[in-house]
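Visitor: pasting a predicted model and its sequence here:
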Amino acid sequence: MRKLFAILTMLAALMLASVTAFAAPSLVDNAKLLTPQQRQGVLAELHKQEQAHNVRIAVVTMKSIGGEVPGKYANKLLDTVYNDGANGNMVMLQVTDSRKWYIATDKKMKEIIKGDEAVEYMSKPMVAEFKIENYNEAYLVYARKAGELLTYYEEEGEPWDPNAGFNWLALGIAVLIGGISAYVYRATLLASMSNVQTAVAADAYLDKQSFALTRSNDTYLYTNISAVPKAKQEDRDASDGSVSDHSGDGDHGGGGGSY
């Protein structure tokens, strides 16, 4: 009986070691965008942030995902592959044929990386590197920005918010005081100018002894109108790293877009 127990214990240990050894790496470059040396550097930065915050921060590149929605595909990666971070999990999916990106967060991580602003804190500098095909730096920026957001949460006890601590009332008071001060200063300057007087009509400024209008004629030639459609806001910002795709649900957060 003891021998059987020992054998079962050994088998369980071997299975656990096998699962650990073959756990999915935090960087899977299926699109072959990085050199071997670059992959090592990105993996090192991802592992650094993961170990510092006890999370999973992954990068997956794909040439194509067929007709699947990037956000839902990234959510599946979290559910089936990248789900072993004690404090949360996050994956950035890049699809090269459609030039799409998506940052997906699990239930824990979406309470830390909260809202489009937090996602764009990572995505905008990352997408700027995508556009010049500097993929190595893009993934490094993504990992570092994720680390900054995690550090903020750990130190402040709340998710990062770009508007936190901004006092709109104080701004309004400052603008009001500035406007009043400018008006008083202008009125003082005008009052001190002895050679300036307010005229009732425009012709009061005309020196009638030096000017005499003898003929007046208006000639209408033609009008050429050229209309150019105004670019929509979403057209201008569609590929700057702004979030335009939401595939989140009760268990997933994040957002994505194009580049």
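Guide: Sure, I can see it.
Visitor: please count neighbours and contacts with C-alpha atoms only from this point.
Guide: Will do.
Visitor: give me the helices and strands touching the helix or strand where residue 177 lies, please.
Guide: Here residue 177 sits within helix 168-191, counting by DSSP states H and E. Here helix 168-191 touches no other helix or strand, going by 3 or more Cα pairs under 8 Å, 6 or more residues apart in numbering; DSSP states H and E.
Visitor: shouldn't residue 4 be within a helix?
Guide: Yes - with DSSP: H, G, I helix; E, B strand; the rest coil as the criterion, residue 4 is located in a helix.
Visitor: look up how far residue 11 lies from it.
Guide: Computed with Cα to Cα, to the nearest Å, the distance linking residue 4 and residue 11 is 11 Å.
Visitor: same question, residue 28
Guide: Noted for residue 28: a distance of 29 Å to residue 11, by Cα to Cα.
Visitor: the two: which is more packed in?
Guide: The neighbour count for residue 28 versus residue 11, taken as other Cα atoms under 10 Å, is higher for residue 28 (16 against 12).
Visitor: what comes into contact with the helix or strand containing that one?
Guide: Assigned by DSSP H and E, residue 28 falls within strand 27-29. By Cα atoms under 8 Å, 6 or more residues apart in numbering, the residues outside strand 27-29 that reach it are 39, 42, 43, 58, 59, 60, 61, 62.
Visitor: next, the contact list for the first one, please.
Guide: This points to residue 39. Counting by Cα under 8 Å, 6+ apart, the residues that residue 39 touches are 27, 136.
Visitor: which of the helices or strands spans it?
Guide: Going by DSSP H and E, residue 39 is in helix 36-53.
Visitor: now residue 118: how far from residue 103?
Guide: Distance of residue 118 to residue 103, computed by Cα to Cα: 11 Å.
Visitor: and here is the other one:
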Amino acid sequence: MKSYKSSNLRNVAVIGHGKTGKTSLLDACLFNAGAVKRLGSVEEHTSALDCEPEEESRGMTINLKLAACEWRDYKINFIDTPGYPDFVGEVKGALTAADSALIVISAPSGIEVETEKAWRYAEEAELPRAFFINKMDREHADFNQVVEELRVRFGAGVVPVQLPIGQEAAFQGVVDLLALHMKIVTHDEEDLIADIPEYIQGDVEEARQKLIESVAEFNNELLEKYIEGTEITEVEVAAALIEGIQAGKIFPVFCGSAKQNIGVK
């Protein structure tokens, strides 16, 4: 691994309720970045992270772990944390070392007890926060319901930057609300990137408008363009989004399935 300037380093604490798939998500990240040669599984005891005997027997993370990988000229140091409340010290320790937090949520379960605690700990540490709604391929997964729960509980700054294509067994990919294209997982090595089909264009347009409205609230230049009905480019939305995340006013929502490696890249 080559040396990186501090501007190209990202330290991300991955936190949330137990059994939401935090470790599985990081196993997928390591695989996608080429840090490991095969996609690890907690259930099959092949995870690159949960490899201690006690963790393997219980099927859960006990100690925090560092998962470092290189991605697009950046080095990302993910810190995997336990979700069980007895190990809260590990979570707080990870947040002390991190400069941002990714809160993982189970799509079928929504907000749980440790979700709220994780948010509070990250908020107290004044860290930028994002959400990853995992297990979109599971029964009873409902992206819109979870997002609505998040907005009610954590404010209007919670805004999706992706939409799922299908849910439960029909989940097959995600729509990027910035680039306005969709990515579908195929049986080949490469994912299929395509234009957005007509049947979901209405949902995508509505979601993108909410995203623009959210970032325009604190960006006067963007707000002026939005009011005037002037076209707002992907670059402008992305820049305002970064600004909002850094300021602690915008909390982006991603979605996917760590097990199926969908939406992770």
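Guide: Everything's here; your move. Note that the structure is predicted; figures quoted are calculated from it, not measured.
Visitor: can you calculate the TM-score here?
Guide: For this chain pair, the superposition-based TM-score is 0.26 by TM-score structural alignment, normalised by the length of structure 1; 118 aligned residues with a Cα RMSD of 6.2 Å.
Visitor: quick one on the thing from earlier: residues of the helix holding residue 39 of structure 1 that come out buried?
Guide: For helix 36-53 of structure 1, burial by neighbour count (16 or more other Cα atoms under 10 Å) applies to 39, 42, 43, 45, 46, 47, 48, 49, 50, 53.
Visitor: distance check, the last one against residue 256 of structure 1.
Guide: Put plainly, it is residue 53 of structure 1. From residue 53 of structure 1 to residue 256 of structure 1 the distance is 23 Å (Cα to Cα).
Visitor: also the fifth one?
Guide: Shown here: residue 46 of structure 1 relative to residue 256 of structure 1, a distance of 20 Å by Cα to Cα.
Visitor: check the fourth one too.
Guide: The spacing between residue 45 of structure 1 and residue 256 of structure 1, counted by Cα to Cα, is 22 Å.
Visitor: go on, the second one?
Guide: Distance, residue 42 of structure 1 to residue 256 of structure 1, using Cα to Cα: 21 Å.
Visitor: same thing with residue 15 of structure 1?
Guide: Distance from residue 15 of structure 1 to residue 256 of structure 1, by Cα to Cα: 37 Å.
Visitor: and these two? Which one has more around it.
Guide: residue 256 (26 against 12).
Visitor: surely that one and residue 71 touch.
Guide: Yes - counting by Cα atoms under 8 Å, residue 256 of structure 1 does reach residue 71; the two are 7.0 Å apart.
Visitor: could you pull out the strands for the stretch 51-200 of structure 1?
Guide: 56-62, 89-95, 100-106 (DSSP state E, counting those that start in this stretch).
Visitor: okay, those in JSON lines with distance to residue 175 of structure 1 and mean neighbour count next?
Guide: Below are these laid out as JSON lines (distance: least, Cα to Cα, whole Å; neighbours: other Cα atoms under 10 Å):
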{"stretch": "strand 56-62", "distance to residue 175 of structure 1": "43", "mean neighbour count": "22"}
{"stretch": "strand 89-95", "distance to residue 175 of structure 1": "42", "mean neighbour count": "26"}
{"stretch": "strand 100-106", "distance to residue 175 of structure 1": "39", "mean neighbour count": "27"}
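Visitor: tell me which of the ones you listed lies nearest to residue 234 of structure 1.
Guide: Between residue 234 of structure 1 and those, the shortest gap by Cα to Cα is with strand 100-106, which sits at 15.8 Å.
Visitor: between the contacts of strand 27-29 of structure 1, which sits nearest residue 154 of structure 1?
Guide: Using Cα to Cα, the contacts of strand 27-29 of structure 1 come closest to residue 154 of structure 1 at residue 58, 20.0 Å.
Visitor: my guess is that closest one meets residue 91, correct?
Guide: Yes - using Cα under 8 Å, residue 58 of structure 1 is in contact with residue 91, at 4.5 Å.
Visitor: including distance to residue 76 of structure 1, could the buried residues of helix 36-53 of structure 1 go into JSON lines?
Guide: JSON lines is the format used below for the buried residues of helix 36-53 of structure 1 (distance: Cα to Cα, whole Å):
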{"residue": "39", "distance to residue 76 of structure 1": "23"}
{"residue": "42", "distance to residue 76 of structure 1": "23"}
{"residue": "43", "distance to residue 76 of structure 1": "22"}
{"residue": "45", "distance to residue 76 of structure 1": "24"}
{"residue": "46", "distance to residue 76 of structure 1": "20"}
{"residue": "47", "distance to residue 76 of structure 1": "22"}
{"residue": "48", "distance to residue 76 of structure 1": "24"}
{"residue": "49", "distance to residue 76 of structure 1": "22"}
{"residue": "50", "distance to residue 76 of structure 1": "20"}
{"residue": "53", "distance to residue 76 of structure 1": "23"}
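Visitor: do a quick rundown of the helices in structure 1.
Guide: 2-21, 36-53, 70-80, 115-131, 135-156, 168-191, 233-237 (DSSP state H).
Visitor: go on, the stretch 51-200 of structure 2?
Guide: All helices of the stretch 51-200 of structure 2, identified by DSSP state H, counting those that start in this stretch, fall at 53-58, 88-97, 113-124, 143-154, 198-216.
Visitor: helices and strands around the fourth one, which ones?
Guide: It stands for helix 143-154 of structure 2. Against helix 143-154 of structure 2 (3+ Cα pairs under 8 Å, 6+ apart) you get strand 158-160.
Visitor: wait, residue 192 of structure 2 sits on residue 184?
Guide: Yes - here residue 192 of structure 2 reaches residue 184: they are 5.1 Å apart, a contact under Cα under 8 Å.
Visitor: looking at these two, which has the bigger crowd around it?
Guide: Ranked by neighbour count (other Cα under 10 Å), residue 192 of structure 2 and residue 184 place residue 184 first, with 18 against 13.
Visitor: which non-adjacent residue is nearest that one?
Guide: Excluding its sequence neighbours, the residue lying closest to residue 184 of structure 2 (Cα to Cα, 6 or more residues apart in numbering) is residue 173, at 4.2 Å.
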